[in-house]
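Structure, please.
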Amino acid sequence: MRCFCEHNETYNLKLEGEVDTDPIWCNQCGCNFDIEEAPISNGLKDELVRWVMMYGDWINWDKDTLRPNGIELENIHNKLGEQLTEKVKKELGIKYKVTFSPSSTARLYAGLDF
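Here you go, the predicted structure:
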């Protein structure tokens, strides 16, 4: 996939949820890839888009506070992210290295150590 790395291309990807971004990133330069350009099935793209749209459900954005069950919601989101990462790995094959970067925003809001 084309990115900002030295050779303008990477096979080292990470899956990470974030507000208003697509979930596939270059694990080296940090380039955020357009999900439509990812060489994966449309079904998996749809799953990834639904997953990333749930990012931050554990935060009450109006009050900028953690929801009462926020840590549990974030844990569920991270578990699903791990499962989707395995699906991405399977579809991309051995040419790509794919890692998952879990969210830790609930812990930050709760004031917990990592």
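
rest of the way, CA atoms for contacts and neighbours
OK.

Run through the residues that contact residue 112.
With contacts taken as C-alpha atoms under 8 Å, 6 or more residues apart in numbering, residue 112 has no neighbouring residues.

so it, which of the three states?
Three-state call for residue 112 (DSSP: H, G, I helix; E, B strand; the rest coil): coil.

and for comparison, fold this next one:
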Amino acid sequence: MECLCEQNVTDELKIEGDMGGDPIWCNKCGCNLDIDETPISEELKEELWDWMARYGEWIEWDQDELLPNGIELEEERNKQGMKLTEKVKKELEGTYKVSFSPSTSARSYVNRE
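Okay, the predicted model is just below:
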């Protein structure tokens, strides 16, 4: 897959949630990769998009505050992300090294209080 690495391709992918990006990144240069170019099943792409669409559900965005159960919501989302990462690893076995980067934004809200 094309990225911003010196070779313009990567064999190391990272699954990570974020606002406004695709859930697949180059683990070397940090480039956000187009999920449609990822050689995984359409079903898994949909699962990743659904997971990504729920990013930040532990934050009350209008108030810029963590929800009362925000830590638990983020932890549950990270568990789902790990499961999805295992599915991606299985589909890309032998082609790409795949890792997961859990969200830590809820903890940053706790630490700023």
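
which residue numbers in structure 1 go with the helix ranked longest in structure 2?
As assigned by DSSP state H, the longest helix anywhere in structure 2 is helix 70-91. Counting by TM-score structural alignment, helix 70-91 of structure 2 pairs with residues 70-91 of structure 1.

Taking the centroid of structure 1, which residue is nearest it?
Residue closest to the mean C-alpha point of structure 1, counted by C-alpha atoms, centre = their mean, is residue 16 at 1.9 Å.

list the contacts for the aligned partner of it in structure 2?
Taking TM-score structural alignment for the superposition, residue 16 of structure 1 sits opposite residue 16 in structure 2. Neighbouring residues of residue 16 of structure 2 by C-alpha under 8 Å, 6+ apart: 23-25, 81, 100-103.

same thing but at 6 Å, please
Shown in contact with residue 16 of structure 2 (C-alpha atoms under 6 Å, 6 or more residues apart in numbering): 23, 101.

Give me the neighbour count for the spatially closest residue to residue 104 of structure 2 that is not a sequence neighbour.
Using C-alpha to C-alpha, 6 or more residues apart in numbering and skipping residues adjacent in sequence, the residue nearest residue 104 of structure 2 is residue 74, 7.8 Å away. Residues contacting residue 74 of structure 2 under the criterion other C-alpha atoms under 10 Å number 22.

Kindly report the same for residue 65 of structure 2.
15.

Tell me how far the closest residue in space to it that isn't next to it in sequence lies from residue 100 of structure 2.
The spatially closest residue to residue 65 of structure 2, leaving aside those adjacent along the chain, is residue 59, at 5.7 Å (C-alpha to C-alpha, 6+ apart). Per C-alpha to C-alpha, to the nearest Å, residue 59 of structure 2 is found 21 Å from residue 100 of structure 2.
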